[in-house]
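**Student:** Next input, structure requested:
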Amino acid sequence: MDKELKGILEVISKRVKTMELIMLIYFYLSIVGGVIYFFVWLSEILSG
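**Tutor:** All right, here's what the predicted structure looks like:
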């Protein structure tokens, strides 16, 4: 019983860590994408 519970907890913690990693990657990608989009938009306005 105790071993099973520990195994389940380990699996859950591993999944949580992967989810956090995926969320962080999405977060950074959206920031980078936003910055790139902003610079493209800015250059279009400056070039007229």
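**Student:** Going by C-alpha atoms from here, please, whenever you check contacts or count neighbours.
**Tutor:** Noted.
**Student:** what about residue 7, which helix or strand?
**Tutor:** Here residue 7, judged by DSSP states H and E, is contained in helix 2-47.
**Student:** ok, residue 28 to residue 35 distance?
**Tutor:** Distance of residue 28 to residue 35, given as CA to CA, to the nearest Å: 11 Å.
**Student:** One more, so I can put them side by side:
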Amino acid sequence: MHPSWQTNFAAKSYSDEAIAKLKESKDLLDLGLMEEADYEKVKAELAPVIMGQ
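**Tutor:** Coordinates of the predicted model:
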């Protein structure tokens, strides 16, 4: 496997996991099972991962 391919795959995997976690958190928020402040905290933590920063 080419090293840059491995890096891109790992980054994509982390991004996919972060997106899934954010969507799950949004669902919980929409269902009234999570507070807005908690959702915003999760979103702030995951956004850099999703955006590749």
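**Student:** Check the offset of the helix holding residue 7 of the first structure from the chain's centre.
**Tutor:** Offset of helix 2-47 of the first structure from its chain centre (CA atoms, centre = their mean, to the nearest Å): 0 Å.
**Student:** got it, and stretch 43-50 of the second structure?
**Tutor:** On CA atoms, centre = their mean, the centre of stretch 43-50 of the second structure falls 6 Å from the chain's centre.
**Student:** what does it correspond to over in the first structure?
**Tutor:** On the first structure, no counterpart of stretch 43-50 of the second structure exists by TM-score structural alignment.
**Student:** Which positions in that stretch come out as buried?
**Tutor:** Buried residues in stretch 43-50 of the second structure, counted by 16 or more other CA atoms under 10 Å: 43, 46, 49, 50.
**Student:** Now check the first structure for the residue matching residue 32 of the second structure.
**Tutor:** Per TM-score structural alignment, residue 32 of the second structure is aligned with residue 36.
**Student:** Can you list which of the buried residues of stretch 43-50 of the second structure are found in helices?
**Tutor:** The helices, defined by DSSP state H, take in 43, 46, 49, 50 from the buried residues of stretch 43-50 of the second structure.
**Student:** if we can go back for a sec, can you tell me how far the match of residue 32 of the second structure sits from residue 13 of the first structure?
**Tutor:** Counting by CA to CA, the gap from residue 36 of the first structure to residue 13 of the first structure is 34 Å.
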